[in-house]
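Asks: This is a predicted model, with the sequence first.
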Amino acid sequence: MKIRKELWFGFILMGLILLGIAVVLLRAETITNGHLGLLMLALIVVAIMLGFPTAFTLMGMGMIFTWLAYERDPNKTLDLMVQAAFKVMSNDVLISIPLFVFMGYLVERANLIERLFRSLHLAMARVPGSLAVATIFTCAVFATATGIVGAVVTLMGLLAFPQMLRAGYDVKLSAGSITAGGCLGILIPPSVMLIVYGATAGVSVVQLYAGAFFPGLMLAGLYIVYVILVAKLKPHLAPPLSAADRVVPLPPLTQSLSEAFSNRALSALLRALKGRANAGVPLGYLLRQLGIALLPLITGLLVAVLGWLIATAPAAPVAAPLAGSAGVQEPPGSRAGLAAPPAAGGLAEPPGAGGLQEPPGAGGLQEPPGAGGVKEPPGAATAPGASAAPAPVAPRTDAPRGFWIGLGIGAFALLLFYARFSFQRLEIFKMLLSSFFPLVVLILAVLGSIVFGLATPTEAAAVGAFGGLLLAAAYRQLSAGVLKESVFLTAKTSAMVCWLFVGSAIFSAAFALLGGQELVERWVLSMNLTKVQFLILSQFIIFILGWPLEWTEIIVIFMPIFIPLLDNFGVDPLFFGLLVALNLQTAFLSPPVAMAAFYLKGVSPPHVTLNQIFAGMMPFMGIQVIAIVLLYMWPQIGLWLPQLLYSR
């Protein structure tokens, strides 16, 4: 029987892992519990590569080695298992996972992806490599709304892959665009992966969402730039669309307006309103089309007004110092500051008191010598019963030059937009309104409520799940069967994640109990690595682990090993999590366990081979490495937004 190349690769990798552990054990003078921990770590990787269920393999391996660590005491072993499981199940952050997953399944079943791809494809028809660009854009938006990589890759494989092949696109470029774009859902919030990392590393999920936003957009932007450059430099790999493919059919009433006046939507609609009998078109239809055509202008005006209000907001008033004071006073004993009580020898009773006295006027507590009491601010009313004068309203500041530059650019963009705003573009805009903007509103509602502190991740996930229900109902896709299937798949996915956490908790506890964590920490510190070298080493290990393992196993098994080392090198766990999130994209794009490739192969035409899909993913893996380097060189790409929103 002929064994496939992927199996040979897996067997060789497993052999190297076992050989490395054997060398370490043979070179050790005495076999300690720490060495048993390393053996457990190697065996778990090999067992997962052989296809054993991850969660139950973690639990089984953890219990066996815990039993050995406790000198074969079953009671302590069972106690550890129960405590680890209870700790995981009492984690409130995990409640948001089933809600986000439920939202994703509902949005997936609303059949928005076909409309979204069609509208983006037509809107970007003149961009080089427009089909591939629209594919990546659609994947990014839809993967953000669903977070289910397999569903996005499969749907885009059914929808976009045949169209790209018919248009003459290169198989490798088409496959790479779909698989890379579909994997963006595990990075761009609201991402389940970030929730799992936050719960594992003890990092705020809210700050992780804020931090991952711009790196996710950066990665998607790099993908799009790469596709455009390839299409520009090698047009035979991504031919431009023909004129027939860019045709947008007009409704009969719109067609009559175009023929009677002009193809310029705004001017034709305004002229039709002034003409006799509205050019034979119902007034309601004209007003609806005109309202849709004016939406970009209305939105631009609202943004300009909001920007002006923010830019010219009056500065916060500075509290005036107390009368008679000159800022911060000297310590007691100084001439102008608070003086010490006249009597020395410790705390004394108030003069003439035999206990607590009545308020001033009855010989009670006195002001320190030399103090004039707390004064009213200058100009305040001093008469008894007089009310304080209202504080003057601070005038608005002048708008900065940047606001006017931005306003000018926006106005110029609107002029260009309406100068080329034909009835065909109006139809494309209407398609975007019915497919793209509902998803964007849902995503912004969920992310905005989390990032700006209006709701916790769990509350925002509930809002997202409700929004998914509304979207499915609005597009007439909500039925008892869809609801039942979504609930079933949500329960299945959530149970898998929770069992993974339980298995990870038991495995991590056993690893720490055996001293494996201490052994790894001593080994890393003995190399005298700098911060840069440690980050390179850790990210390289995660990159290699992405070949045989998925992101879930990497996070729940290896993050508890890396996280305790961060303090020794002065690495922010939030920044490390963003690097890991970018790096873990490789778990879905790196052979031989590149799940995105298998999802696409399952729905691709027979002549498309798995090796072609793997080859198409390689340039996008290189782009991921570039994104990691950019994030390390400029950490503010990921840290600027969390620092802006949450620093005090």
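Replies: Noted; the coordinates are in hand.
Asks: drop to CA atoms for contacts and neighbour counts, all remaining ones
Replies: OK.
Asks: you'd agree Ala495 is in a strand?
Replies: No: using DSSP: H, G, I helix; E, B strand; the rest coil, the secondary structure at Ala495 is helix, not a strand.
Asks: Could you count how many residues lie near it?
Replies: Using other CA atoms under 10 Å, Ala495 has 13 neighbouring residues.
Asks: how close does it sit to Met89?
Replies: For Ala495, the distance to Met89 equals 11 Å [CA to CA, to the nearest Å].
Asks: hey, where'd the helices end up in the stretch 451-600 of the chain?
Replies: Assigned by DSSP state H, counting those that start in this stretch, the helices in the stretch 451-600 of the chain fall at 457-474, 480-513, 516-526, 531-545, 551-553, 559-562, 566-569, 573-583, 586-589, 595-601.
Asks: Tell me which of these sits most buried.
Replies: helix 586-589 (a mean of 28; mean count of other CA atoms under 10 Å).
Asks: what helices or strands is that one leaning on?
Replies: helix 531-545, helix 595-601, helix 610-633 (3 or more CA pairs under 8 Å, 6 or more residues apart in numbering; DSSP states H and E).
Asks: Now with 7 Å, please.
Replies: When contacts are defined as 3 or more CA pairs under 7 Å, 6 or more residues apart in numbering; DSSP states H and E, helix 586-589 sits against helix 595-601, helix 610-633.
Asks: The structure to be compared is supplied as follows:
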Amino acid sequence: MMSYEAIAILMFSSMMLLLMTGQRVFAAIGFVAVISAFFLYGTGGSELGFTASMKLMKWYPLLTLPMFVFMGYVMSESRIADDLYRMFHVWMGPINGGLAIGTIALMVLISAMNGLSVAGMAIGATIALPELLKRNYDKIMITGVIQAGSSLGILVPPSVVLVLYAMIARQPVGQLWLAGVFPGLMMAFLFIVYVAVRCRLQPHLGPALKDEELNIPMQEKMRLLRAGLLPVFIFVTMMVPFVNGWTSLVESSALGAVSAFVVACLRGRMSREVFENSMRKTLGISCMFMWIILAALAFGAVFDGLGAGRALENLFVGQLGLNPWVIIILMQLSFLLMGTFLDDTAMLVIVAPLYVPLVKALGFDLVWYGVLYTITCQIAYMTPPFGYNLFLMKAMAPPNISIIDIYRSVIPFVFVMVLALVMVMVFPEIALWLPDYVYNK
């Protein structure tokens, strides 16, 4: 008879082996969960997957997922994001590094509309990157700007990753999203400060636009400002009622989706093709995340039954006698290591059943830890040699930007992200003040 610890190790190693063969994340995790349940608990264990699916279908906040994804794809497919970049181009162009700073601001707004880093990366690489290269911006710096800015998509609400964490950790999605607001804005501000200071010291990295490019009538500037601020209007329409308690989270997500659709129609951008593409991509992303959450719930149930979380707690706290903060730091380092070959959802599903109970037992806030996890995922996305964002950028960048350029570009931004991570660890109120204020009013 195998010990529970040996069974947990066997499950974990089997899942990692399946993932390394290139199997889909949900298939590998769900397969290991259901087979393990069957052999551990007999024929009744086969019901574990069904129970997880019922729990998923009854989880009301999950309705926010397709709403926010649809909102982001409507903004992207209708090319309203182009208006945003043209606005930043005109208003930020006169200063050194202005277009790079505008690109970071663009990424923040895209993140607030989509919740996925891939959307920001696609828009940055197709819209911003060619324009910046054309205007003699340093290719290494701007490649890093786009990668770092797009990574904000998994932290700034409506983060899809935080929805997944909420389901696994059994925490309110609304609190997690609000907890990501100030850390996300703080990180964006640190990126902007870095770019502004560096371009001030080395003007050739981000030259200001020439006078002929800036010779635009004020009427045209104001028109671009109005067009570019439409996404801000959509975000305000969605978030203000929620923060003030006038609408629930699900109702706010519906407001956002409807607002994006109406704005696209008013701008004359809502064609049949745009609508079909938005719906098809929304369905694909939503189904993918539902399958992953379903597999994660099943896997977590088996792990809970084995007592793997308690065994890990006993190892770190009892046998090794580690300080709770040392354990938290070791957890973050393990995420960085796994981030070199796994994406954020796979990392969360693999270790959340182990880490979440341990974090709770150590006395830390699970909402705060969700923000730490997400920031660490951002860093892992951009850490050579196998960071997820690095290869996305290589796939989208022009041929004159090599993989070595991409590796070099992220180094200063990784240091900025680590600084932000340390600040949130040392000052938890950066993440927790806003959800406490909204939910305890």
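Replies: Arrived safely, thanks for sending. Quantities reported herein were computed from a predicted structural model and do not represent experimental measurements.
Asks: With distance to Val248 of structure 1 as new columns, can the helices and strands packed on helix 586-589 of structure 1 be given to me in TSV?
Replies: Listed next are these as TSV, based on distance: least, CA to CA, whole Å:
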stretch	distance to Val248 of structure 1
helix 595-601	29
helix 610-633	31
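Asks: and among those, the most buried is which?
Replies: helix 595-601 (a mean of 23).
Asks: according to the alignment, it goes to what range in structure 2?
Replies: Per the alignment by TM-score structural alignment, helix 595-601 of structure 1 matches residues 388-394 in structure 2.
Asks: My guess is Pro435 of structure 2 contacts Gln175. True?
Replies: Yes: with contact defined as CA atoms under 7 Å, Pro435 of structure 2 reaches Gln175; the gap is 5.1 Å.
Asks: any idea what Leu454 of structure 1 aligns with in structure 2?
Replies: Per TM-score structural alignment, Leu454 of structure 1 is aligned with Trp246.
Asks: circling back to that earlier point, after superposition, how close is the match of helix 595-601 of structure 1 to structure 1?
Replies: Aligned to structure 1 and superposed, stretch 388-394 of structure 2 gives a mean residue distance of 2.7 Å (mean CA distance after the TM-score superposition for structure 1).
Asks: and that stretch, how far out from the chain's middle?
Replies: 15 Å (CA atoms, centre = their mean, to the nearest Å).
Asks: if we can go back for a sec, how close does the match of Leu454 of structure 1 sit to Ser253 of structure 2?
Replies: For Trp246 of structure 2, the distance to Ser253 of structure 2 - CA to CA - is 13 Å.
Asks: Tally up the residues packed near Met81 of structure 1, please.
Replies: 22.
Asks: so what corresponds to it in structure 2?
Replies: Using TM-score structural alignment, Met81 of structure 1 lines up with Gly49 in structure 2.
Asks: try Arg401 of structure 1
Replies: That one, Arg401 of structure 1, aligns with nothing by TM-score structural alignment.
Asks: and if you look at Met124 of structure 1?
Replies: Per TM-score structural alignment, Met124 of structure 1 is aligned with Met92.
Asks: burial of that match, as a residue count?
Replies: 19.
Asks: now Lys234 of structure 1
Replies: 11.
Asks: Trace it over to structure 2, please.
Replies: Looks like Lys234 of structure 1 aligns to Gln202 there (TM-score structural alignment).
Asks: I'd like the distance between Glu518 of structure 1 and Met61 of structure 1.
Replies: On the measure of CA to CA, Glu518 of structure 1 and Met61 of structure 1 end up 19 Å apart.
Asks: Geometric centre of structure 2: which residue is closest?
Replies: The centroid of structure 2 falls nearest to Ile154 when counting by CA atoms, centre = their mean (1.0 Å).
Asks: That one -> structure 1?
Replies: By TM-score structural alignment, Ile154 of structure 2 lines up with Ile186.
Asks: No more questions from me, cheers.
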